[in-house]
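Peer 1: no sequence for this one, just the structure:
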């Protein structure tokens, strides 16, 4: 039985797929199985995958596109490793990614989910997300602060909690999952760049931007329900402007509306005690002051 199961769902990634696969096969840590699911690709991706001969690779081919959620859940059900590692078919991992993440998980048995820093431009400064559990949990109210293809999870946690990706949250299934898990297990992010997160026109976040935005709104609303709040369209728009750092502190009306919204949420949190109050206040302050987490 391998220590890790790397799960990659592929749909029309022919331009990048071999580089993505190669980045896993050359890992310095070698005790893993690599589950590659071609989800009905029509661009030759399946053929390229079929040419891979490494015995650690498990190949699954769908005759038609079932969608990312179905493919990922299939991968979860097949995984035999102690750890489950996510990877996308258009990104690539640094050579010691598995070694670093598995070592961290071995040394921190209380952590069940761990992401990492990443870069979208080789040679430029990496994007470092919140590191500790309470801070991640707080920022997840605003946006997905765990990079999905950089994640490693404990397989026993997946089975113990019966975890699957939820098909009701298309194109933000990771955001929903991490919000759910943050209330059940300990999560972390490593401040070490382990992934190149490729940006291109066919990226889900670009192709399905409107659907993803609506789904993310629904994920956030589930968290606001925990605070006894249901946002109106106007309040949701204020929240979006906050999390996108679009508040103009020199515009009194904009600043006043955002500050009032933040005080409202903080007052509710002081009653329901869902988030660390100090961290939530700091998150709102950063958003209002246009100081993204980095």
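Peer 2: Good, I have the coordinates. Fair warning: this is a prediction, and the values are worked out from it, not measured in the lab. Numbering: from 1, shown residues only.

Peer 1: switch to C-alpha atoms for all contacts and neighbour counts from now on
Peer 2: OK.

Peer 1: next one: the residue nearest to residue 146 when sequence neighbours are not counted from residue 26, what distance?
Peer 2: Using CA to CA, 6 or more residues apart in numbering and skipping the chain neighbours, the partner closest in space to residue 146 is residue 115 (5.7 Å). Noted for residue 115: a distance of 20 Å to residue 26, by CA to CA, to the nearest Å.

Peer 1: for residue 256, same thing?
Peer 2: Applying CA to CA, the value for residue 256 to residue 26 is 53 Å.

Peer 1: what about versus this one:
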């Protein structure tokens, strides 16, 4: 290993966690296997009631710091406590149910160090998404520099696990907004961009993001409340800078996702008629809800298992088509 990658910590890795003792070891192991070794790992336990503390104790690496909060405050508060406890200027985030590939820290530090943009404080990367063992790289256009208008139009790297940010920039915008029960990461990137912080990108997948039943994406109350706070905070900026059409497109897409979650929950509860009603309700968000309407119809008709089968089959077909296209001239 390059000796320049060893010694005093230059990156603080923050992992907030709540009742994920079964998933946390995978995240910790992926951090400890990084090719850049001079980091500190701050695990913020947001009031877990499982055996999270015992799981962390099984890792004896001296770079690990365990920060138990005593009760459940929420992801934003937990991440902010990690930022406050950090001893370095570079902060990297990893959700406790995700994992990093080995070069994640090294390549992001290198990208920041080699940049000639004096305003660059944020670096992100691509990532894999893993659903039921199937891994893919979702489409994400890479924007660099001043990305404020791109964010206002709805562009969004999908998870904090992709990011590394300078601590001074985070403190300047007061970190994550603790009033938001959802959309916290989107709000933070907007706040950073609005404060003239520039973004950089590493054009390769360096994380694996897993989808599972424990995730907050199923928390309808958090999604709905967060969207209302988000709208109140950013609607004026969106309308003024990128226009009313872009505003309604963004909000319609977010509301459609919440509506589709309602469809899924109704199906889980055996309320197929209610699921169809929620699907019909997606019509009010046209033309931007067409994809969600199709998903809602499949989900309402075939149920969760049929829905997963259809879209897994679609994913495999697309992979075959993409593989075939590589041989075309």
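Peer 2: That came in fine, so what should we check first? Everything numeric here is computed off the predicted structure, so don't read it as measured data.

Peer 1: overall similarity of the pair, as a TM-score.
Peer 2: TM-score for the superposed pair, counting by TM-score structural alignment, normalised by the length of structure 1: 0.74. Supporting figures: 248 aligned residues with a CA RMSD of 3.2 Å.

Peer 1: hang on, the earlier thing: the residue nearest to residue 146 of structure 1 pairs with which position in structure 2?
Peer 2: Residue pairing (TM-score structural alignment): residue 115 of structure 1 is matched to residue 124 of structure 2.

Peer 1: now do the helices in structure 2.
Peer 2: For structure 2, the helices defined by DSSP state H cover 24-32, 52-57, 75-85, 104-114, 148-152, 167-172, 184-194, 220-242, 244-268, 272-281, 290-325.

Peer 1: residues in contact with the residue most central in space within structure 1?
Peer 2: The centre of structure 1 sits closest to residue 148, judged by CA atoms, centre = their mean, with a distance of 2.8 Å. If a contact means CA atoms under 8 Å, 6 or more residues apart in numbering, then residue 148 of structure 1 has 86-87, 115, 174 as its contacts.

Peer 1: and it, what pairs with it in structure 2?
Peer 2: That one, residue 148 of structure 1, aligns with residue 160 by TM-score structural alignment.

Peer 1: for that match, give its distance to residue 210 of structure 2.
Peer 2: Distance, residue 160 of structure 2 to residue 210 of structure 2, using CA to CA: 13 Å.

Peer 1: what's the answer for residue 101 of structure 2, then?
Peer 2: Relative to residue 210 of structure 2, and taking CA to CA, residue 101 of structure 2 is found at 13 Å.

Peer 1: same thing with residue 76 of structure 2?
Peer 2: 20 Å.

Peer 1: what about the strands in the stretch 1-150 of structure 1?
Peer 2: Ranges of strands in the stretch 1-150 of structure 1, per DSSP state E, counting those that start in this stretch, are 4-10, 32-39, 57-62, 83-88, 92-93, 111-119.

Peer 1: residues making contact with the longest strand along structure 1?
Peer 2: When structure 1 is parsed with DSSP state E, its longest strand is strand 186-196. Applying CA under 8 Å, 6+ apart, the contact partners of strand 186-196 of structure 1 are 91-94, 96-97, 110-122, 126-133, 136, 146, 149-150, 181.

Peer 1: again with stretch 88-102 of structure 2
Peer 2: 9-17, 20, 23-24, 26-28, 30-31, 33-35, 83, 160-168, 206-210.

Peer 1: show me how to select, in PyMOL, the buried members of those residues.
Peer 2: To isolate the buried members of those in PyMOL, using 16 or more other CA atoms under 10 Å:
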select buried, resi 9+10+11+12+13+14+15+16+17+20+23+24+27+28+30+31+34+35+83+160+161+162+163+164+165+166+167+168+206+207+208+209+210
